[in-house]
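Visitor: Quick one: sequence plus predicted model below, questions after.
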Amino acid sequence: MGEDSKSIGEQGELIVRRFLELIGWVAYQSNIPINCMHSIEHKSTTAKKERKTHGIDYFYANKSNLKINTLDNIVISVKYSASEYPKYPSTKFKEHITDLSQTLECFIRSNLRTDSIAEFNDQRSIKKADDLGVLFWINNCKKSQQNIVKEVANIEIPKELKFSKIYLVDNSRVSFIHKTITYLKNKYENHEVNFHYNQSDANFSDPDIIKYGTIMPVEYLTADIIPFRLINDQETIFGISINDNFSEENLNSILAYASDISQDFTNELIILFPDYDNLEHKNIYEKVAGRFNKKQNRTIVKIHSFQNEFWSLGDE
């Protein structure tokens, strides 16, 4: 039984490791122990001894391109199982959040955080560090349609937990991102896939922030819209992937969003939906895209569907 649990855990870490590399988080550290600063408070209910350490599955740090003068220290926890999510996930979710929250609480006073800040100290534009958690709660149940993020959205987090922000990533979320990037890499193999970094009040005044790059911002892990650029020596294509089904309303919304971004660097726009079907949706596409083209000086709009599964990341 213990050997099975070890194999399951290793498979989960393998999938997450390859997923991190897919989104550009290649400079990660893995399997890092840090000292526990609250040995009694952080002791599990089943443990007989006080806690001495916390284990960090992955750690990734990078200067944010969505927040001004900010270093993101990202502590990643992987919770992987062979079976589907619990029918009533509240208890297990609180266990996972508690574990990661306590790890973050001790990370703030760890040498790992000190070293991370020191490494980026030569970048004068960094003035603060955000200590964030990412919880990968995924499993090997490929047929499950359970959206665990929505199911736990209204669960009350224990008040004693201390953390600034934790991003929850479930099967459906990993699948959406994996499908999007894999589709783009296969379909546009002569282009480099870059994430577009949205400009906002949170980052516009930082002169060192770039507009696009191969590293996905942590905020996009839980976003239902992923903006991207496909770049080669001849052209730049702007694109948006949507974690929602095709409809005239959704298409209008996405085109309105795109029109504020893309005019200065491209005249081609690609939109990815999970379920777009040319036979079924062509009339809606032509009507809406035609109106958009007239307003945007003949911008070319293309719509595709993305499909493939993220579990293949665990295949040898």
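Guide: Perfect, thanks for sending it. Numbers count the residues shown, from 1 in each chain.

Visitor: alpha carbons only for contacts and neighbour counts from here, please
Guide: Will do.

Visitor: Report how many residues lie close to residue 243.
Guide: 19 (other Cα atoms under 10 Å).

Visitor: From residue 283, how far off is it?
Guide: Remark: distance between residue 243 and residue 283 (Cα to Cα, to the nearest Å) = 22 Å.

Visitor: Residue 234 now?
Guide: Residue 234 is 31 Å from residue 283, by Cα to Cα.

Visitor: For the nearest residue to residue 180 once chain neighbours are set aside, grab the count of nearby residues.
Guide: Of all residues not flanking residue 180 in the chain, residue 306 sits nearest, at 6.2 Å (Cα to Cα, 6 or more residues apart in numbering). For residue 306, the number of neighbouring residues by other Cα under 10 Å comes to 19.

Visitor: and what of residue 100?
Guide: Neighbours of residue 100 (other Cα under 10 Å): 25.

Visitor: Tell me where the stretch 51-200 of the chain has strands.
Guide: Assigned by DSSP state E, counting those that start in this stretch, the stretch 51-200 of the chain shows strands spanning 53-63, 70-81, 128-139, 165-169, 192-196.

Visitor: Tabulate the ones you listed in JSON lines, adding columns for mean neighbour count and distance to residue 110.
Guide: Below are those laid out as JSON lines (neighbours: other Cα atoms under 10 Å; distance: least, Cα to Cα, whole Å):
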{"stretch": "strand 53-63", "mean neighbour count": "19", "distance to residue 110": "11"}
{"stretch": "strand 70-81", "mean neighbour count": "22", "distance to residue 110": "12"}
{"stretch": "strand 128-139", "mean neighbour count": "20", "distance to residue 110": "12"}
{"stretch": "strand 165-169", "mean neighbour count": "18", "distance to residue 110": "18"}
{"stretch": "strand 192-196", "mean neighbour count": "22", "distance to residue 110": "31"}
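
Visitor: also this one, for the comparison:
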Amino acid sequence: MGEWSKTVGEKGEEIVNYFFNEILGYKTILSNESIVCNKGLKHKSNSSKSNKTTHGIDALISAKSPLEDNLLDIGIISSKFTSSIYPNSPKTLFKEYLADLAFTIECFKNSKLYSDINQKFSNVNRTDITGILVWASNKSSQKEEIISKVSNIILDNDLIFDKIIIVDNDRINFFVETVQNAKKEFGAENVKFVYHNSNLNTIGLQSVSYGDFLPTNYLFSNIIPIRVINKNEIEFIIFSKENFSKENFSKLLAFAKSFDLLHSVNNIILSFSDFNDLTDEPIILSELLNFDHYQYGKNLFVKTHLSDFRNTKKS
């Protein structure tokens, strides 16, 4: 049983490294760190007879934020990979996972590791700590999601954290279908994440409006904007997790139009999971009456990021 638990744990670490390194672009990931617990009585588990002494950190990422000037983003990652399917009623287990991660964040703020990481970055006057719970399942489907099943839980008052993001099978699969497949198609060196104007990054956007890593704030977004160099042309691709509709198409195209720091974009590509060229093209042509700069099939393309032989407008 111990060996099996070890194997499952190692698989969870493998998934975390693959997701944050290969897909999201974090070059340095600290793994299996340990910090001192400063609140042993409060943080001990209900089944433990003694106070907690340490917290284990499965993985940690850090980077200067491209969305806010002089901000350091730190992500504390907890891997809860399971070899089984997701439980039908996951709330109790989720609350346990959430409390463990929140307690780790609480002690991390006063740890030597936190201090050491901050000292490695210059021109930083604020640090944000985000908890990231990666709860992946080996036997549930790739598109199985857990977030909606735990969204209405009541949190304990003693949990102290600013933000915790849940990453489940469905969320990981979305990034694999979009970002990872784009890196395979165009080459990882030709794919960059696009950073929007948040009104807090006026200094940063003057020099960097796109880059190699995805900010933690984008992890729970249903839109992923990337910049691609494809055969000497610059393409702006926006992947949407929402289904294609007249409203979503117009909203996404208006969003694309708002970017003006991508250095002469040749084509804009909007990608939906359920787009069908035959039935949806009339909607696009009708909506383009409101966007006179774009011509469908010339400088604007719409596609699906799922493989489908019926959609051949843009390869």
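Guide: Nice, I can see it. Just so we're clear, the structure is a prediction, and the values are computed from it rather than from any experiment.

Visitor: ok, back up a step: between residue 234 and residue 283 of the first structure, who's got more neighbours?
Guide: residue 283 (11 against 6).

Visitor: Please, which helix or strand holds the more buried one?
Guide: helix 278-295 (DSSP states H and E).

Visitor: tell me which residues of that helix are tucked away?
Guide: Within helix 278-295 of the first structure, the residues scored as buried using 16 or more other Cα atoms under 10 Å are 285, 288, 289, 290, 292.

Visitor: Next one: the third one from residue 116 of the first structure, what distance?
Guide: It stands for residue 289 of the first structure. For residue 289 of the first structure, the distance to residue 116 of the first structure - Cα to Cα - is 47 Å.

Visitor: Could you do the last one as well?
Guide: Distance, residue 292 of the first structure to residue 116 of the first structure, using Cα to Cα: 46 Å.

Visitor: Leaving out chain neighbours, which residue sits closest to the most centrally placed residue in the second structure?
Guide: For the second structure, the residue sitting closest to the mean C-alpha position, by Cα atoms, centre = their mean, is residue 219 at 2.3 Å. Distances taken as Cα to Cα, 6+ apart place residue 165 nearest to residue 219 of the second structure, at 7.5 Å, with adjacent residues excluded.

Visitor: So in the first structure, which helix runs the longest?
Guide: Counting residues, the longest helix found in the first structure (DSSP state H) is helix 2-22.

Visitor: For it, what is the distance to the chain centroid?
Guide: 17 Å (Cα atoms, centre = their mean, to the nearest Å).

Visitor: now swap in stretch 111-122 of the second structure and tell me
Guide: Taking Cα atoms, centre = their mean, one finds stretch 111-122 of the second structure lying 23 Å from the centre of the chain it belongs to.

Visitor: And stretch 290-297 of the first structure, by the same measure?
Guide: Taking mean C-alpha positions (Cα atoms, centre = their mean), stretch 290-297 of the first structure and its chain are 32 Å apart.

Visitor: Check stretch 109-128 of the second structure too.
Guide: Going by Cα atoms, centre = their mean, where stretch 109-128 of the second structure is centred and where its chain is centred differ by 22 Å.

Visitor: Just the endpoints, please. Distance across that stretch?
Guide: 10 Å.

Visitor: Can you point out the buried residues in it?
Guide: 111, 114, 118, 127.

Visitor: Repeat that for stretch 299-309 of the first structure.
Guide: 299, 300, 301, 303, 304, 305, 306, 307.

Visitor: In which helix or strand does the residue of the first structure most remote from its centre reside?
Guide: Going by Cα atoms, centre = their mean, the residue of the first structure most distant from its centre is residue 48, 36.5 Å out. Assigned by DSSP H and E, residue 48 of the first structure belongs to no helix or strand.

Visitor: any idea how far the counterpart of it in the second structure is from residue 92 of the second structure?
Guide: If you follow residue 48 of the first structure across to the second structure using TM-score structural alignment, you land on residue 49. Using Cα to Cα, we find residue 49 of the second structure at a distance of 21 Å from residue 92 of the second structure.
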